[in-house]
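In: Need a 3D model of the following:
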Amino acid sequence: MRYGLRDWAQRDPERRALEFEDGTSVTFGELEARANRLEQLFRNRGLARGDHVAGILSNGPDVIAAAWAAARTGLYYTPVAHTFSLPEIAHVVNDSTAALVLADGRFADRLAELPARCKAARHWLTTRTRGTAPHEMEDLEAALATMPDAPPEDESPGMLMMYSSGTTGAPRGIWRPLPSAEQIGEGPPAFARDLIEIFGVDPETRYLSPAPLYHAAPLRWTLAVIAGGGMALIMDKFDAERALDHLQRREITMSQWVPTMFRRMLALPEQRRAAFRAPRHHLALHAAAPCPVDLKRRMIDWWGPILTEYYAGSESVGLTVLDSAEWLAHPGSVGRAVKGRIRILGEDWSELPPRQVGKVYFSDSSKFEYFNDPEKTRSRLSPQGWQTFGEIGWVDEDGWLYLSDRQDDTIISGGVNIYPQELEQAIEEMAQVAECAVVAMPDEDFGERPAAFVVPVPGLRTSDEELAAQVAAHCKERLGRTKQPHRIRVVGELPRSEVGKLLRRRLREQLAAESLEAAQA
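Out: You can find the predicted model right below:
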């Protein structure tokens, strides 16, 4: 079987590779030509093997074409969330050492100051779908029009470099060495190989992607579907009613979700849910956040036993999978390992027996590094050389993994990772704030949302309500919209242990008690 955009473009150039909600589509031939021109552009602008490209792009064909172009010219491609604030975007562009930046013209007003903040980036190119491009950015369409649609002669395999975050709070790139130049064209690209082989992607696949393509899973899955010769329907943004319509009317065979999306669809009127029919839809994948047992049972009751859950991460150190039948036999599990071997480690780094809770590590898988951050890399490495996503959990006697907590207090809100220390650092920039702690609060719709506990500086003559409003306004300017604190509480002090360690669990317990009181009121 052939694998890769070019293979399918040569075999069936008029076959649709991408479809969009506005009715437009892109064929394999068109996507291949676009990727080739981007390859030529990267070479024309002096990018060499091992250089980095960043893309601040919306859910359109350029995200996919740019990723393919980088994967065939020995470059690292990093998608950047356009929902980030300007300082957050600048951090990723600078930290990734991006030599070239692609930006969507619809974000032109927000990005106007970006080149001045990112001096190392040598080339800035933007589409002009809306408004006027910043004067320091070159028009992408004009630049591509001068490039041939044949690939350059010196192709070599590149990689995605996605960004994650952790103990420091600042996003960090997940880096692996490039494959050898001789491996170009040998089987599926690295970003697609596991997904094609494990989940059976083929030319009959019609995949629905309801999430932003700057996230690792939607991007990798879309690229894998194209590599396998399938078609991907890309939603502008998730909407429960439209998602069901797509499943029915566009004969989708495979889809991917996070639990928040399940909640939104289950919240639709009973009549709408009862009328839903999608006979070709045989695989509904979900991941990114814990799925409550009751919620998953309701989805299986509605859609049938087509749900498959997987546990993975941008670091790709391991992968577990379980289908509906397996989950019904092991409710709450996230599956058994199909990539890597699960290792549960105690505080002394010894391997624990079944049903004992410890840190979840994986052995027998490829190693990663956090880009230019050896300290953070070491924080995810055991003395045995095994690596972790930072989760806490246990396995039963048959190897089924159950997650019980997160090692680094990460908040997962609607499938998006939010890191408390990043929010705390932003809030503590304010002169009115002495210190701050951010924890997860339960949320029926998103699963979790951040709540901020703020301690004012001594002698501040501002009411609690006024300070909370000032913190909210600061966060709106400083942080992306997905990271806004859902609740801001002004307190006299934060709970700490005898040695001064912040006791986040007491804050979470306080929020849980308040939620219970509100429910009983």
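In: C-alpha from now on. contacts and neighbour counts both.
Out: OK.
In: what number of residues lie near Thr24?
Out: Using other Cα atoms under 10 Å, Thr24 has 8 other residues around it.
In: Actually, Glu514.
Out: 12.
In: same question, the one 5 residues further on
Out: By the other Cα under 10 Å criterion, the neighbourhood of Ala519 contains 8 residues.
In: Could you give the separation between the terminal residues of stretch 365-380?
Out: 14 Å (Cα to Cα, to the nearest Å).
In: list the buried ones in that stretch?
Out: Lys367, Phe368, Glu369, Tyr370, Phe371, Lys376, Thr377, Arg380 (16 or more other Cα atoms under 10 Å).
In: cool, stretch 462-476 as well?
Out: Result for stretch 462-476 [16+ other Cα under 10 Å]: buried residues Asp464, Leu467, Ala468, Val471, Ala472, His474, Cys475.
In: for stretch 501-508, same thing?
Out: Arg504, Leu507, Arg508.
In: From those residues, which land in helices?
Out: With helices defined by DSSP state H, the entries of the buried residues of stretch 501-508 inside them are Arg504, Leu507, Arg508.
In: Quick one: those as TSV, columns for distance to Ala289 too.
Out: Output for these, formatted as TSV (distance: Cα to Cα, whole Å):
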residue	distance to Ala289
Arg504	20
Leu507	21
Arg508	18
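In: what about Gln183, neighbour count?
Out: Per other Cα under 10 Å, the neighbour tally for Gln183 reads 12.
In: quick one: the residue nearest to it when sequence neighbours are not counted from Leu144, how far?
Out: Leaving aside its chain neighbours, Gln183 sits nearest to Pro157 (6.8 Å; criterion: Cα to Cα, 6 or more residues apart in numbering). Pro157 sits 22 Å away from Leu144, going by Cα to Cα.
In: One more, please, to line up against the first structure:
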Amino acid sequence: MASLGFWRLAQGDPAWIAAVDPDGSEHTAGDVLARADALVHGLRESGLKAGDGVCALTPNGVDGLVVYLAALQAGWYYTPVNWHLTGPEIAYILADSEARAFFLHERYAAEGARGAQALGPARRFSFGDVPGFRPVAELTAGRPGTPPPGRTAGATMHYTSGTTGRPKGVRRPLNGRDPDEAAEQLAFLPLMFGVTPGRPNVHLVTSPMYHTAVTLFGGTALHMGHTLVFMDKWDAEQMLRLCERHRVTNSHMVPTHFKRLLALPEEVRHAYDLSSLRWMIHAAAPCPVPVKWAMLDWWGDCVYEYYAATEGGGTIATPEDWKKHPGTVGRPWPVSELLVVDDDHRPVPAGTPGTIYMRMGGLGFEYKGDPAKTRENRLLRDTGGGSDGGGEGGSEFFTVGDVGYLDDEGFLFLCDRKADVIISGGANIYPAEIENELMVHPKVADVAVFGIPDDEWGEQIKAVVEPVPGAEPGPELARELLRSLEGRLATMKWPRSVDFIEEMPREPNGKLLKRKLRAPYWEGRRHSI
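Out: Model prediction:
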């Protein structure tokens, strides 16, 4: 197999086009490498050392890529920040991740600067002009664009659901390996899909790079020697145009993308040459069976699916597997193992729904700052058991709360969504965070937020509110509640609709029976995902 690792590949072929920005600007591997090297030199002179955290709030493109590559060769934790977040939400990520450096693009200056107020000026850097931030060009000026000494592998630390509704950083121990060798290890996932290293492969980045899977697949494609072509925002026809223009071979997508593509007029869909497509991989949300069939009919056997979690482990469904088992999300990865259990953590028979647990050989993690959540999501097993995925006995299984079943051949099917997390258009939305913001409104006595079916987005956000006595339920109150979220919560987290209820269903101990509220909206949809 060809050698992997961007830094190694860039030194061997500096003229290779490593990245194409949304505006069409091309960046050679040599230029990207020199920028990443200079950034490491500059930050080290500012006092950063291995194990420190670095955050970046940047649009899709080469700027964020440079920060990612610098962090992963200097032993830093790299956290990309969701650009939909408000200032207080950004401030939480910066504080919780213990960021020693924050990179902000001028496009997001208003909320980014608001969130960075607690950081000292020496730790704030900007791409473009942001008052109170030091330009990155100034940080790297005069620094050598040569490999820094003592290179050591860093890691990404993405944020996922927390017990309080706030996201938690999934943190893995640094392994002290050579960065290029660590990059080879990252390549295991695309290699399982059959993705090949080297050119002329081209990876299209269709979604924001702050998503875990987008960073993983995009970053790994680069480490495999692929050219990255960035989309600034999703547009169905533009995606087809870019695939034809750049001869795209692979990408990471979500079912919402498929819905938008299939909605294009027939003449538009077939106006572009898509013969280069080889591995169009999707996940992040349930894909309706008719939508998947339509994509396979259109694109052929290049549509792959997987099910996974930021914490590690998962399944893969090849086009051939899926056609034989429509609706499946696949079988376990070779380095992963599945276990479906009842409420007493006992394995259930094939075809019986239960809570899905996973484990991944040699890949531990913790939720930063939340040891209780780390413990509660794990199930210690003394022996192998479970599926034939190849996990090592004695390691820990974990769950993200999904319910599903394995068939007689070991293929996994999802029966229900997570108990709390809403997945809308491939993005994770945390209901407790929204509930906490709505609960402070003086006209709200109680509130529940959950996902309901949406044919385009997978799920949309629904809020059910119990008004205080004297508050008149109806459209005007709904608008008032939504307006109250302005500046406190990213609009992507706002409920799409608000219903009212006379009394919230709670048990005597105060536990909200959210399933009772959610069930009528999902009636008849359980097996359709």
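In: what TM-score do we get after superposing?
Out: For this chain pair, the superposition-based TM-score is 0.93 by TM-score structural alignment, normalised by the length of structure 1; 507 aligned residues with a Cα RMSD of 2.0 Å.
In: on that earlier part again, more neighbours: Pro157 and Leu144 of structure 1, which one.
Out: A side-by-side neighbour count of Pro157 of structure 1 and Leu144, using other Cα under 10 Å, places Pro157 first with 26 against 17.
In: what residue of structure 2 takes the place of the more buried one?
Out: Alignment note: Pro157 of structure 1 maps to Ala153 in structure 2; criterion TM-score structural alignment.
In: tell me the contacts of its match?
Out: Leu72, Gln73, Ala74, Gly75, Trp76, Leu174, Asn175, Gly176, Arg177, Asp178, Pro179, Ala182 (Cα atoms under 8 Å, 6 or more residues apart in numbering).
In: circling back: I'd like to know which of the buried residues of stretch 462-476 of structure 1 is nearest to Glu422 of structure 1.
Out: Cys475 (11.2 Å; Cα to Cα).
In: contacting residues around the residue positioned nearest the centre of structure 1?
Out: The residue lying closest to the centre of structure 1 (Cα atoms, centre = their mean) is His215, at 3.0 Å. Listed by Cα under 8 Å, 6+ apart, the contact set of His215 of structure 1 reads Pro79, Ala81.
In: That one maps to what in structure 2?
Out: For His215 of structure 1, the residue aligned by TM-score structural alignment is His211.
In: That match and Trp83 of structure 2: what is the separation?
Out: 11 Å.
In: do the same with Tyr357 of structure 2
Out: 31 Å.
In: next one: the helix ranked longest in structure 2 to chain centre, how far?
Out: In structure 2, assigned by DSSP H, the helix with the most residues is helix 29-45. The chain centroid and the centroid of helix 29-45 of structure 2 are separated by 26 Å, computed with Cα atoms, centre = their mean, to the nearest Å.
In: wait, is Leu72 of structure 2 part of a helix?
Out: Yes - counting by DSSP: H, G, I helix; E, B strand; the rest coil, Leu72 of structure 2 is found in a helix.
In: That one reaches Asp180, doesn't it?
Out: No - using Cα atoms under 8 Å, Leu72 of structure 2 is not in contact with Asp180; the gap is 9.4 Å.
In: which ones are touching the aligned partner of Asn60 of structure 2 in structure 1?
Out: Under the alignment (TM-score structural alignment), Asn60 of structure 2 pairs with Asn59 in structure 1. By Cα under 8 Å, 6+ apart, the contact set of Asn59 of structure 1 is Pro212, Leu213, Ile234, Met235, Asp236.
In: In helices only, show me these.
Out: Among these, no member falls in helices (DSSP H).
In: Turn those into a markdown table, including neighbour count and distance to Leu125 of structure 1.
Out: What follows is the contacts of Asn59 of structure 1, written out as a markdown table (neighbours: other Cα atoms under 10 Å; distance: Cα to Cα, whole Å):
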| residue | neighbour count | distance to Leu125 of structure 1 |
| --- | --- | --- |
| Pro212 | 22 | 21 |
| Leu213 | 25 | 19 |
| Ile234 | 24 | 23 |
| Met235 | 22 | 24 |
| Asp236 | 17 | 22 |
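In: And the helices in the stretch 151-300 of structure 2, which stretches?
Out: 179-186, 188-192, 212-223, 236-246, 255-262, 266-269, 289-299 (DSSP state H, counting those that start in this stretch).
In: what about the shortest one, how far off from structure 1?
Out: It stands for helix 266-269 of structure 2. For helix 266-269 of structure 2, the mean deviation from structure 1 after alignment is 1.7 Å (mean Cα distance after the TM-score superposition for structure 1).
In: For the residue located most distally from the centre of structure 1, which three-state class applies?
Out: Within structure 1, the residue lying farthest from the chain centre (Cα atoms, centre = their mean) is Gly459, at 42.1 Å. What three-state DSSP gives for Gly459 of structure 1 is coil.
In: So what does it match up with in structure 2?
Out: So Gly459 of structure 1 corresponds to Gly470, using TM-score structural alignment.
In: just Gly399 of structure 1 next, same as before
Out: Gly399 of structure 1 maps onto Gly410 in structure 2, by TM-score structural alignment.
In: And what about the residue nearest to that match when sequence neighbours are not counted, helix, strand or coil?
Out: Nearest non-adjacent residue to Gly410 of structure 2, counting by Cα to Cα, 6+ apart: Arg331, 6.1 Å away. What three-state DSSP gives for Arg331 of structure 2 is strand.
In: Could you check which residue of structure 1 pairs with Arg331 of structure 2?
Out: Match for Arg331 of structure 2 (TM-score structural alignment): Arg336.
In: what's the neighbour count on its match?
Out: Neighbour count for Arg336 of structure 1, taken as other Cα under 10 Å: 21.
In: sorry, back to before: gap between the match of His215 of structure 1 and Gly426 of structure 2?
Out: His211 of structure 2 is 9 Å from Gly426 of structure 2, by Cα to Cα.
In: Ok, Thr227 of structure 2 next?
Out: For Thr227 of structure 2 relative to Gly426 of structure 2 (Cα to Cα), the value is 24 Å.
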